[in-house]
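# When you get a sec, could you give me coordinates for this:
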Amino acid sequence: MIVRETPNILRLFLEVRGSVIRRIYPRVLIVMVMSAIVVWAHIRDPKLVPLVDGAPFYLIGLTLSIFLGFRNNACYDRWWEGRRLWGHLLARSRDLARQTLILQQHEEPAAAGRERLIRLNIVLVEDLVRHLRYGDRLSQNVETLLSREEQHQLLQSSNSPNYILQLMGECLSRLSGKGYLTDIEFGILDRTVSGMNDVIAGCERLRNTPVPFGYTLLLHRTAYLFCFLLPFGLANMLGPITPLAAGIIAYTFFGLDALGDELEMPFGTMPNDLPIAAIARSIEITLREALGEKELPEMAVPVDSVLL
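Here you go, the predicted structure:
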């Protein structure tokens, strides 16, 4: 996610970091070069390169912009739902740290069980980042807080966050079996863990169910065809400045298209994706504070104005 102050009017046009211009500028340049060739060829031989009335292009451009707007709204809804899910995970983690305070009223094994639950929560949020971003390396916290056997089982599991939830469930069952939790207290804590499972399922749904490919393909093709044919409709009216106008229009359509691609999969590592690793770090700090630790990890900071 891009984290920075709003640039002034000069830097607004010159800023490149965090924008989609790096992804789309080759396509924009191609459109501008094609426009220059069309204008030059028409001036040299109007019969060889005839121009057409620009009115149909205005109607097509209006329709295309509406459909691109619909797609971007759908992709932004996915991005915002992902942020809501991680906000819900933060809330459930705080609930777990607060609700397990009842275990400190009992003897030492109960307090150790509380610490185990909270540390498993730390492992859960960090491994969820790895799971959603298709990572293959365990984080340092996971390697520190889980035993060798648990790490092996985690890597062998087809759904590693679900395996960690099972470990949390086993810990709760042991505490309940030893009489440290009443049935009501066990039910409250189990619902909190179930809320984390709802978050994981929601994140996996977003990751595994993209916007229908046929819809995306139709918009991609239409945007390309429109921008490549646009010079034939503008050159008759704009003349030598056709490449500039076509470039601005291509930047708008290709930019909206590329931005929709980034927002469609909100858990990736593109500049406009969600900073789930930073949120996971925030949850870790909150949980370590709940354990009374004083040496806490630092909050994640943006690198080149991008927070991941």
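# rest of the way, CA atoms for contacts and neighbours
Fine.
# Which helix runs longest in the protein?
helix 55-99 (DSSP state H).
# if I look at residue 143, how far off is residue 112?
Distance, residue 143 to residue 112, by C-alpha to C-alpha, to the nearest Å: 19 Å.
# before we move on, what about residue 296?
20 Å.
# show me what contacts the nearest residue to residue 282 once chain neighbours are set aside?
In space, and not counting its chain neighbours, residue 282 is closest to residue 299: 6.5 Å by C-alpha to C-alpha, 6 or more residues apart in numbering. Counting by C-alpha atoms under 8 Å, 6 or more residues apart in numbering, residue 299 touches 278, 281, 282, 285.
# Let's see this one next, to set against the first:
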Amino acid sequence: MHLGKSYRLSEFLVWTRRQIYALVICGSIPVILFKFCAMTWLSVPLTIVVLLGTATSFIVGFKNAQTYNRAMEAQDVWTGILGASRRWGQLARDFLREEDTRRDLIYRHLAWLTALRYELRRPRVWESMSRRFNAEYSRHYRVPEWEKGLGEILPNYLSARETERVLGCASAATILLSTQGAFLSELHATGHLNSAFYLELQRALGDFIALQAKAERLKNFPYPRQYATVSALFVRFFCLLFPFGLLHEFDRLNDGVSGFMHGNMIWLAVPCSVAVSWMYTSLEQVGESTENPFEGGANDVPISTMCALIERDLRSMLGETTEDPARETIAL
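Alright, predicted model coming up:
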């Protein structure tokens, strides 16, 4: 997640430059046909274009509001995981006397966090990180899940046997929660955990199951494809039609000017159409990049950093020390 003050205009222009190139072409072709090929019939009444632009702005605004809500919900889910994890460490420290048992509960929880974030980073067909503008910008920050595999990280928290079993399952995060529940039941059955403490830890485990389900819902169910498709089509249709609505408007300006610009005022339709259309395409691009908050984009929820913070806090409860978590931010 970008945690700086703001994006620079130069960053934003570079990120959207391919859209700008296409808009310059779309704006220039109608002017060339109108001026040099005498195709004056190409002009479209500006009223029609304004109506289309109004409808498009409502659709794009609706999409951006929904994608923003998805991002904020994802942030809320992981804030919940952060708080519940600290609570888990506190319960494990206070309810259990054996140091090895405390360590097993906390380290298996850290393994669950690791498995969950790796699961959330797996690409989906509807995500946009494969788009060139996002792939280029990803060079400005790091995503730890792209640098090492899950099999390289889990041995830091689990035994070799348990690591092999977890990696052989379809959902490593789910099997770790199941294993944690079975371990609690074993502690209760052997008398190492009384009933009140057992129920409290099981309730905490149930919270993690619910939070994982919420995160998976945001990951596996995107913004509805029918709305995303309509939004993209309307923006493209507006950007194609808008320059045609400006032809007669700028051509009439020739009557009020003289000198070099007389007869050439129509060329101003190109920068004007590019400027207005760029606002629509940029909003569409921002909405698309915000839609999936775990894919590894610059505006994602910083789950890698949050997991590092949780690990630092939980290990400190065990009396261990860790390095400060690396920030998952764009270098500014």
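# TM-score for these two?
The TM-score (TM-score structural alignment, normalised by the length of structure 1) is 0.89; 293 aligned residues with a C-alpha RMSD of 1.9 Å.
# just to revisit the earlier point, what residue in structure 2 is paired with the residue nearest to residue 282 of structure 1?
Residue 299 of structure 1 maps onto residue 325 in structure 2 when the alignment is built from TM-score structural alignment.
# helix or strand for the residue mapped onto residue 251 of structure 1 from structure 2, which one?
Residue pairing (TM-score structural alignment): residue 251 of structure 1 is matched to residue 278 of structure 2. Using DSSP states H and E, residue 278 of structure 2 sits within helix 269-290.
# Need the residues that contact that helix.
Applying C-alpha under 8 Å, 6+ apart, the contact partners of helix 269-290 of structure 2 are 16, 19-20, 23-24, 27-28, 31, 57, 60, 63-64, 67-68, 71, 128-129, 231-232, 235-236, 238-239, 242-243, 246-247, 250, 297, 299-300.
# average offset between that helix and structure 1?
For helix 269-290 of structure 2, the mean deviation from structure 1 after alignment is 1.4 Å (mean C-alpha distance after the TM-score superposition for structure 1).
# do stretch 173-187 of structure 2 as well
Mean deviation for stretch 173-187 of structure 2: 1.3 Å (mean C-alpha distance after the TM-score superposition for structure 1).
# so that stretch aligns onto which residues of structure 1?
Mapped onto structure 1 using TM-score structural alignment, stretch 173-187 of structure 2 covers residues 161-175.
# Give me the buried stretch members for the matching stretch, please.
By 16 or more other C-alpha atoms under 10 Å, the buried positions in stretch 161-175 of structure 1 come out as 161, 162, 163, 164, 165, 167, 168, 169, 171, 172, 175.
# what do you get for stretch 28-45 of structure 1?
28-36, 38-40, 42-43.
# Over to stretch 60-73 of structure 2?
Using 16+ other C-alpha under 10 Å as the test for burial, stretch 60-73 of structure 2 gives 60, 61, 63, 64, 66, 67, 68, 70, 71, 73.
# Equivalent analysis for stretch 222-233 of structure 1, please.
Buried residues in stretch 222-233 of structure 1, counted by 16+ other C-alpha under 10 Å: 223, 224, 226, 227, 228, 229, 230, 231, 232, 233.
# Quick one: residues contacting residue 294 of structure 2.
Counting by C-alpha under 8 Å, 6+ apart, residue 294 of structure 2 touches 120, 121, 219, 300, 301, 303.
# Nearest to residue 81 of structure 2 among the residues you listed?
The shortest gap between residue 81 of structure 2 and any of the contacts of residue 294 of structure 2 belongs to residue 303, at 10.1 Å (C-alpha to C-alpha).
# my guess is that closest one meets residue 77, correct?
No. Counting by C-alpha atoms under 8 Å, residue 77 is not a contact partner of residue 303 of structure 2; they are 10.5 Å apart.
# more neighbours, those two?
residue 303 (27 against 19; other C-alpha atoms under 10 Å).
# Mind telling me what the more buried one corresponds to in structure 1?
Aligning on TM-score structural alignment places residue 303 of structure 2 opposite residue 276 in structure 1.
# what residue of structure 2 matches up with residue 80 of structure 1?
So, by TM-score structural alignment, residue 80 of structure 1 is matched to residue 72.
# ditto for residue 120 of structure 1
Under the alignment (TM-score structural alignment), residue 120 of structure 1 pairs with residue 108 of structure 2.
# Next up, the contacts around that match.
By C-alpha under 8 Å, 6+ apart, the contact list for residue 108 of structure 2 reads 157, 158, 176, 180.
# Count the residues that sit near the match of residue 251 of structure 1.
By other C-alpha under 10 Å, 20 other residues sit near residue 278 of structure 2.
# which residue in structure 1 lines up with residue 47 of structure 2?
Matched by TM-score structural alignment, residue 47 of structure 2 corresponds to residue 55 in structure 1.
# when you compare where the helix or strand hosting residue 214 of structure 1 runs with where helix 55-99 runs, what's the angle?
Assigned by DSSP H and E, residue 214 of structure 1 belongs to helix 213-238. Angle, helix 213-238 of structure 1 to helix 55-99, by axes from the mean of the first three to the mean of the last three C-alpha atoms, to 10 degrees: 140 degrees.
# Which residues lie in contact with residue 214 of structure 2 in this structure?
Residue 214 of structure 2 neighbours (C-alpha under 8 Å, 6+ apart): residue 77.
# okay, now whatever residue of structure 2 lines up with residue 95 of structure 1: neighbour count?
Aligned by TM-score structural alignment, residue 95 of structure 1 pairs with residue 87 of structure 2. Neighbourhood size, residue 87 of structure 2 [other C-alpha under 10 Å]: 15.
# Looking for the alignment partner of residue 67 of structure 1 in structure 2.
In structure 2, residue 67 of structure 1 lines up with residue 59, judged by TM-score structural alignment.
# Is there a neighbour count for its match? I'd like the number.
By other C-alpha under 10 Å, 20 other residues sit near residue 59 of structure 2.
# In contact with it, which residues?
Here residue 59 of structure 2 is in contact with residue 231 (C-alpha under 8 Å, 6+ apart).
# That'll do, ta.
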